[in-house]
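*Asks:* missing the sequence, but the structure's below:
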């Protein structure tokens, strides 16, 4: 098995412990981030769609920060939503600010029927920097 370690944000929400999964795993020169939703610290969803999307991005930023990375290091992103006609245009509008004008990652958007009470989720893979042991 490849060497791997868990990356946890400074302020993890309750879903990780409640459901027994890692926020992210560093392995093989990559950071594999679990799907991030607009979960408040207690694990409950932010009720309004735009606030939920923004919080999902903030939660993702917290994991990238914990790994010593930024959105510039993201090479692949998958967006999922139970309300894709509403969520994807909103997310696509917000994404350029995250990439800071750099080349955007590969992107897949999927409409789904269930996200455990959430409306939007983003999952990414990022490359590790050599200074981070990647």
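*Replies:* Looks like it came in fine. Keep in mind the model is a prediction, meaning the values are calculated, not measured.
*Asks:* When you work out contacts or count neighbours from here on, use the C-alpha atoms and nothing else.
*Replies:* OK.
*Asks:* Just list the residues touching residue 61, thanks.
*Replies:* 70, 71 (C-alpha atoms under 8 Å, 6 or more residues apart in numbering).
*Asks:* next up, a second structure to put side by side with the first:
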């Protein structure tokens, strides 16, 4: 088993690696839209207490997908190597249609299994997080 650091994706918000390889499978920890070296979150405006005032969900989707791509590439995998994606949304009612549309665009050739869940909150003021599994083709 090996951990794979990344220099392009945002720093993890806790004590965990972004990836873990077991055999030919690559497991990605939850990936959100934050950007490396930046305090802000794409498309999110918060008040001084960290409460979300407004957010642009599509900006977050694009950022999450880019972060997943960064992590995969630095671990020796590619977008089309994804075999399973679990998606956590904080507002299924309002955000699922945009998410589903963007997902279809990003995954036009890759067709991983997918599960989408609505959750109450994520550790930072984000509206989407992906948990992925990829297969490594050595």
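*Replies:* The structure has been received and is ready for your questions. Note that the structure is a prediction, hence the values are computed from the model and not measured.
*Asks:* remind me, longest helix of the first structure?
*Replies:* Longest helix in the first structure, counting residues (DSSP state H): helix 49-66.
*Asks:* how about that helix: buried residues?
*Replies:* Across helix 49-66 of the first structure, burial judged by 16 or more other C-alpha atoms under 10 Å covers 49-50, 52-66.
*Asks:* same thing with stretch 95-111 of the first structure?
*Replies:* Within stretch 95-111 of the first structure, the residues scored as buried using 16+ other C-alpha under 10 Å are 99, 104, 105.
*Asks:* May I see these organised as CSV, with secondary structure and distance to residue 80 of the first structure added?
*Replies:* Shown next, in CSV, are these (DSSP: H, G, I helix; E, B strand; the rest coil; distance: C-alpha to C-alpha, whole Å):
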residue, secondary structure, distance to residue 80 of the first structure
99, helix, 19
104, coil, 18
105, coil, 16
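*Asks:* Pick out whichever of those residues sits closest to residue 45 of the first structure.
*Replies:* For the buried residues of stretch 95-111 of the first structure, the closest approach to residue 45 of the first structure (C-alpha to C-alpha) belongs to residue 99, at 25.0 Å.
*Asks:* Quick one: map that closest one onto the second structure.
*Replies:* In the second structure, the residue matched to residue 99 of the first structure (TM-score structural alignment) is residue 107.
*Asks:* ranges for the strands of the second structure?
*Replies:* With strands called from DSSP state E, the second structure shows them at 2-3, 19-22, 25-31, 44-46, 52-55, 82-89, 113-118, 128-135.
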